[in-house]
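In: Below is the structure, and that's it, no one-letter string:
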């Protein structure tokens, strides 16, 4: 396992990225620093200093784009950029807009900090790898490179025992390289996302989140479609074929032995009942007719009644929400109560639905064992994906030992 991590491509791509940090950091820090210094010195001369500042902001945007390409090529990390404000009107107001823009300031801060950060990351990776290789090969180096004072890189290699003792230390350092690289890459990517990525709450960040939500919803819908196709083909279709064959045998026997078709009819009847049961199970993820006919209150009452755990249901809606909101609310409650019945070991659950502040709020709680983690189960992740597809929010509060409270806000 350790050796596999050491030779994994992602380890050495990450190491290459970190070793390049110092070169890219020096180049970007020098370029942006010179432009900023020139704009500050020439700022009293507005006709010169203002265009220099605007040029520095545009140069920073180009360098940020190059940095994001490096993260994509070497690490596979997609970092969306915050675009420059569009220019409208004269140069001086535009320069002020650039100066006030948080995306410009954060990007320039990253480029000024890139050199000291790169100095740390590149040095750590370089010395861990170099010392690991040198110590591992120390027995061989001591024979091939004899020195007058018996030392290499300040290490005493005059004795064969000392040289042999250094080899395990070098091996341990090399085996630690993947974890060092992984930690430094994680910190580097976090800094890049914070300073090179979209400003939280900006239109770019919002669009990026909506694109990711749409992709998750499309994937979820495609998975559901494949499930229905597979269940129809492998289950219901085969049952109906078997039912047709049984009825065909009954019809053939009826012509010659009318009184002997009873067992065949009983078998066909059971097959028909099984097919109906499987169809109901297959379409469990589809919205029931009662939801469209009578609304969320009646549909959730049916869900609560079927739940093995006693459920206290409260629905307080001023107006009937849109159909898509009702459908998502129904699926959220149905899946949440299924999770309660399967995993929570709860004696009671409560569901509350209310409207307010332009949203529908859904709360599902239970007195079970707790410990629910959205990152650790596909059920809660699927709910989060479904809710985020309509710009909603899902949060889970589930300490170990309980209780668990799931809260969903769906814009209405």
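Out: Nice, thanks for sending it over. These numbers come from a predicted model, not from an experiment.
In: Every contact and neighbour count from this point should use C-alpha atoms.
Out: Noted.
In: Residue most distant from the centroid, this structure?
Out: Distance from the centre of the chain peaks at residue 256, with 66.3 Å (Cα atoms, centre = their mean).
In: Quick check: the gap between it and residue 265.
Out: Spatial separation of residue 256 from residue 265 under the definition Cα to Cα, to the nearest Å is 16 Å.
In: okay, pairing it with this:
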């Protein structure tokens, strides 16, 4: 009995100590590190073949399309790597914005958008540098599994921290840069569409209004000229009617010019221009302005046409009997608040007027807030960036004619 006990104790001493159990987080990090090598080889080969093919075909017309197609594939690779980091490393990174549709549909707009995509290029860089790092992490992790087991949790955490830094640095949105670029592209499209709509409106107003009236006026004057010798009284009557048509045509042209950019806004500023606008509103309106000096001309124009459109909406749809317009400056923002005691229910979800107005304000970093419960009253607040006008260089002339 004593000999058996002694031999059993000796055998127990000869066995290696039991390995400490690893947590689920550590096992996921180990799997991630072991996958770095095969995935690194795959992505590196794809990147090298793609760049080599694009370089060989650069002398042909398909060189750039191959380069763009490869960038699209690199973007997909980056999406896959973000998913792997999310599952195995618990690293949650927002997806970069998809490629914008700015520039329209078609092959060449797509080609330009893809070649200028920073997400695709950074994903390609990630694919290249991933291979040497994958070789290192695979070797260290494999050795640690059989030799350095007690140190494995700390080594796995250290190595995956480097992985996390690489994924954050190369595969995450650059502090919202891509989203800002996409937003700017959308704003550009909005401004372009608005400008095109305004040009079509001006063309329609000229064609259907002043132009048609001037054509009729020319025809009337031609008839009056023919009757001048035969029937002077009829010719004089026709000239008198033509004179009235001239006045109406001039009034239409003045209204059209005022709709493009009112002269009073350029000459005297926002407060006098809004005062003239208030006087033409069919709903009694009060105006309070507290702005120390004039903002940039572009901001003045946007504020003027915004108030003009909102007052027109009040006149047409609100059934209000009183409206108020207030303007003031807070730090670097111009604030406008318009209230009316109408029936309420104003929203950007129905119709296109307020929705288009909100889009136009958003394109210049502005904001439109609406509080309009059913039954009223309605309060609409507009925020615009206060941009001081650019300084202009003035020259004064001395008595001897020189400028200073």
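Out: Looks like it came in fine. Please read all numbers here as calculations on a predicted model, not as lab measurements.
In: Give me the TM-score for these two chains.
Out: The TM-score (TM-score structural alignment, normalised by the length of structure 2) is 0.57; 272 aligned residues with a Cα RMSD of 4.2 Å.
In: quick one: the counterpart of the residue farthest from the centre of structure 1 in structure 2 and residue 220 of structure 2, what's the gap?
Out: Aligning on TM-score structural alignment places residue 256 of structure 1 opposite residue 230 in structure 2. Distance of residue 230 of structure 2 to residue 220 of structure 2, computed by Cα to Cα: 16 Å.
In: Report the buried residues of the helix or strand containing residue 168 of structure 2.
Out: Using DSSP states H and E, residue 168 of structure 2 sits within helix 152-171. Going by neighbour count (16 or more other Cα atoms under 10 Å), the buried part of helix 152-171 of structure 2 is 152, 153, 155, 156, 157, 159, 160, 163, 167, 168, 170, 171.
In: Mind giving me the packing neighbours of that helix?
Out: The contact analysis (3 or more Cα pairs under 8 Å, 6 or more residues apart in numbering; DSSP states H and E) places helix 152-171 of structure 2 against helix 24-56, helix 63-88, helix 118-146.
In: For residue 358 of structure 2, give its distance to residue 384 of structure 2.
Out: Taking Cα to Cα as the measure, residue 358 of structure 2 falls 11 Å from residue 384 of structure 2.
In: With residue 373 of structure 2 instead?
Out: Residue 373 of structure 2 is 24 Å from residue 384 of structure 2, by Cα to Cα.
In: now do residue 167 of structure 2
Out: 38 Å.
In: same deal with residue 101 of structure 2?
Out: 27 Å.
In: quick one: which of these two has more around it?
Out: residue 384 (22 against 15; other Cα atoms under 10 Å).
In: The more buried one matches what in structure 1?
Out: So, by TM-score structural alignment, residue 384 of structure 2 is matched to residue 410.
In: again, but for residue 204 of structure 2
Out: Per TM-score structural alignment, residue 204 of structure 2 is aligned with residue 230.
In: Its match falls within a helix, correct?
Out: Yes: remark: residue 230 of structure 1 belongs to a helix, assigned using DSSP: H, G, I helix; E, B strand; the rest coil.
In: ok, now which ones touch it?
Out: By Cα atoms under 8 Å, 6 or more residues apart in numbering, the contact set of residue 230 of structure 1 is empty.
In: if I look at it, how far off is residue 282 of structure 1?
Out: 10 Å.
In: for structure 1, what spans make up the helices?
Out: 2-7, 9-42, 46-70, 91-100, 102-136, 138-144, 160-195, 203-231, 237-256, 262-282, 289-294, 296-306, 323-339, 378-388 (DSSP state H).
In: ok, and the closest non-adjacent residue to residue 377 of structure 2?
Out: Leaving aside its sequence neighbours, residue 377 of structure 2 sits nearest to residue 341 (Cα to Cα, 6 or more residues apart in numbering; 4.6 Å).
In: Residue in structure 1 paired with the one you found?
Out: Using TM-score structural alignment, residue 341 of structure 2 lines up with residue 367 in structure 1.
In: returning to that earlier point: isn't the match of residue 384 of structure 2 right next to residue 360, touching?
Out: Yes: when contacts are counted by Cα atoms under 8 Å, residue 410 of structure 1 is listed as touching residue 360 (5.2 Å).
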